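Trainee: I would like the atomic coordinates for the input below:
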Amino acid sequence: MDVSIKPIIYSALFIALISIGAMIAVPVGPVPIVLQNMFVLLAGLILPPAWAAGCVAVYLLMGFAGLPVFAGGTSGIGKVFGPTGGYLLSYLPAAFLTAVISGRAAKSLVRDCGAAIAGMAVMYMFGVPWLKWVLAVSWGKALAAGMYPFVPGAVLKIIAAVIIARKLRPLIRF
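Mentor: Presented below is the predicted three-dimensional model:
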């Protein structure tokens, strides 16, 4: 069996980038502003679906095992039960869906933007209800604390991820 080492190296790079993106955390309430979600999208835009989901799974396992790779250098399985648990768990399906929509064939700007938007939407679809449940607040308060303030930054992260992916893809071969 001839297994290329390139996907392993690229996956390790994305695990590191997601971890570093989590270190840059700006607290604005129960959910901080982080760059890790941009790197999750970028992994989905560059890696095949299984590899994108796999690198996010390894990242999550590292954090759950106690390595300080979550927002602000935190870790532990208890993070799943906190306000940001839904966002963390959303990274796995978000990376996979982004990779599936982006596809491995000819890459169009519209397809990449749609893939990144879908991935970010998954993060909010998991994160906001989880936040509502954990904090026992109304939908309005959950949206106000876990989505509305982040939408402008999410748009910028989507744009950045798409631009970076479109620049890097020609350099990356599997």
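
Trainee: only C-alpha atoms from now on, for both contacts and neighbour counts.
Mentor: Will do.

Trainee: gap between A121 and S19?
Mentor: 21 Å (Cα to Cα, to the nearest Å).

Trainee: which positions within the longest helix along the chain qualify as buried?
Mentor: With secondary structure taken from DSSP state H, the chain has its longest helix at helix 109-135. Buried residues in helix 109-135, defined by neighbour count with 16 or more other Cα atoms under 10 Å: 111-120, 122-124, 126-134.

Trainee: what comes into contact with the strand or helix carrying G54?
Mentor: Secondary structure from DSSP states H and E places G54 in helix 49-64. Outside helix 49-64, the residues that touch it by Cα atoms under 8 Å, 6 or more residues apart in numbering are 7, 11-12, 14-15, 18-19, 40, 43-44, 69-70, 74-79, 88-89, 91-93, 95-100.

Trainee: what's the following helix or strand after it?
Mentor: Next along from helix 49-64, by DSSP H and E: helix 85-102.

Trainee: now find how far off-centre that following helix is within its chain.
Mentor: 6 Å (Cα atoms, centre = their mean, to the nearest Å).

Trainee: that helix to helix 109-135, inter-axis angle?
Mentor: Put simply, helix 85-102 runs at 160 degrees to helix 109-135, going by axes from the mean of the first three to the mean of the last three Cα atoms, to 10 degrees.

Trainee: by how many degrees do helix 85-102 and helix 49-64 diverge?
Mentor: Using the same axes, to 10 degrees: helix 85-102 against helix 49-64 is 160 degrees.

Trainee: who are the packing partners of helix 85-102?
Mentor: Helices and strands touching helix 85-102, by 3 or more Cα pairs under 8 Å, 6 or more residues apart in numbering; DSSP states H and E, are helix 36-46, helix 49-64, helix 109-135.

Trainee: how about this one, so we can line them up?
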Amino acid sequence: MKLSTKDLIFVAMGASIMAVLTQISIPFPVVPLTLQCFGAILLGTIFGAKLSTMSILVYILLGAVGIPVFSGGRSGFGALFGATGGFIFGFILLAFGSGIASNFSNKKIKIGIVYISLISQYLVGIVQLAFITKSSFAEAVIMGIGVGGVYLIKDIVLGAVAIFVGQKVKYQLKRTLAN
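Mentor: Below you'll find the model as predicted:
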């Protein structure tokens, strides 16, 4: 797979955007409330499936080698393979699915694909959370989505905002690059 200089710049921008949005964090027990899902959906909407997925992989690689890009300034394999690491790995699916969704003009289909991707991201996180904390799947679901589903509800709402903002940014980016 050959990437243009522009593509490489977009991948670096995407990883940087994700790293910045991750640092916007409100501490909660077990899983911090962050803008990571918003970021993954935003990247998918702007850059498409391939480049957004690559951006997330670069973001994960940066964190794996010790750069504090994960929520709360965490990094390393301990963060990736700890209780909340599955949510980080799930961003790969979320960005990819959001990128696929960006190809559809029908808003219901687009939002549906993004929300299926969001549920997939949560499932990856919940499975790892259950495994690491030795909790039942039901207990991990409660920890992962928050009491009353607060994390999931937040990400559903912010997902719609990310699609809207991402479409506007993508349009402006195309206009700018065309000139």
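
Trainee: hmm, back to that, just the buried members of the contacts of helix 49-64 of the first structure?
Mentor: For these, buried by 16+ other Cα under 10 Å: 7, 11-12, 14-15, 18-19, 40, 43-44, 69-70, 75-76, 79, 88-89, 91-93, 95-100.

Trainee: S108 of the first structure maps to what in the second structure?
Mentor: Aligning on TM-score structural alignment places S108 of the first structure opposite N106 in the second structure.

Trainee: that match: neighbouring residues, count only.
Mentor: Taking other Cα atoms under 10 Å as the criterion, the count of residues near N106 of the second structure is 11.

Trainee: could you dump the helices and strands packed on helix 85-102 of the first structure to TSV with distance to G153 of the first structure?
Mentor: Listed next are those as TSV, based on distance: least, Cα to Cα, whole Å:
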stretch	distance to G153 of the first structure
helix 36-46	10
helix 49-64	21
helix 109-135	11
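
Trainee: what sits up against the strand or helix carrying I9 of the second structure?
Mentor: Using DSSP H and E, the element containing I9 of the second structure is helix 5-22. Residues from elsewhere that reach helix 5-22 of the second structure (Cα under 8 Å, 6+ apart): 34-36, 39-40, 43, 47, 51-52, 54-56, 58-59, 69-71.

Trainee: stretch 138-149 of the first structure now?
Mentor: Contacts for stretch 138-149 of the first structure (Cα under 8 Å, 6+ apart): 29-31, 124, 127-129, 131-132.

Trainee: and what of stretch 108-118 of the first structure?
Mentor: So stretch 108-118 of the first structure is contacted by 41, 45, 94, 97-102, 158-159, 161-162 (Cα under 8 Å, 6+ apart).

Trainee: so how far is E139 of the second structure from the residue nearest to F104 of the second structure when sequence neighbours are not counted?
Mentor: What sits nearest to F104 of the second structure in space, not counting adjacent residues and going by Cα to Cα, 6 or more residues apart in numbering, is K110, at 5.8 Å. Applying Cα to Cα, the value for K110 of the second structure to E139 of the second structure is 31 Å.

Trainee: do G39 of the second structure as well
Mentor: 27 Å.

Trainee: kindly report the same for L123 of the second structure.
Mentor: With the distance defined as Cα to Cα, L123 of the second structure ends up 13 Å from E139 of the second structure.

Trainee: A154 of the first structure pairs with which position in the second structure?
Mentor: Per TM-score structural alignment, A154 of the first structure is aligned with D155.

Trainee: I figured its match hits I41, correct?
Mentor: No. Under the criterion of Cα atoms under 8 Å, D155 of the second structure makes no contact with I41, lying 9.8 Å away.

Trainee: higher neighbour count, the two?
Mentor: I41 (33 against 23).

Trainee: quick one: that one from L129 of the second structure, how far?
Mentor: 22 Å.

Trainee: could you do G166 of the second structure as well?
Mentor: 30 Å.

Trainee: kindly report the same for N106 of the second structure.
Mentor: Distance from N106 of the second structure to L129 of the second structure, by Cα to Cα: 35 Å.

Trainee: average offset of the helix holding G54 of the first structure relative to the second structure?
Mentor: Following superposition, helix 49-64 of the first structure is found to deviate from the second structure by 0.6 Å on average (mean Cα distance after the TM-score superposition for the first structure).

Trainee: you'd agree Q23 of the second structure is up against S71?
Mentor: Yes. Q23 of the second structure lies in contact with S71 (Cα under 8 Å); the separation is 5.4 Å.

Trainee: which residues do the two both contact?
Mentor: Jointly contacting Q23 of the second structure and S71 under the rule Cα under 8 Å, 6+ apart are T34.

Trainee: the more surrounded of the two?
Mentor: Neighbour comparison, Q23 of the second structure and S71: the larger count goes to S71, with 24 against 18 (by other Cα under 10 Å).
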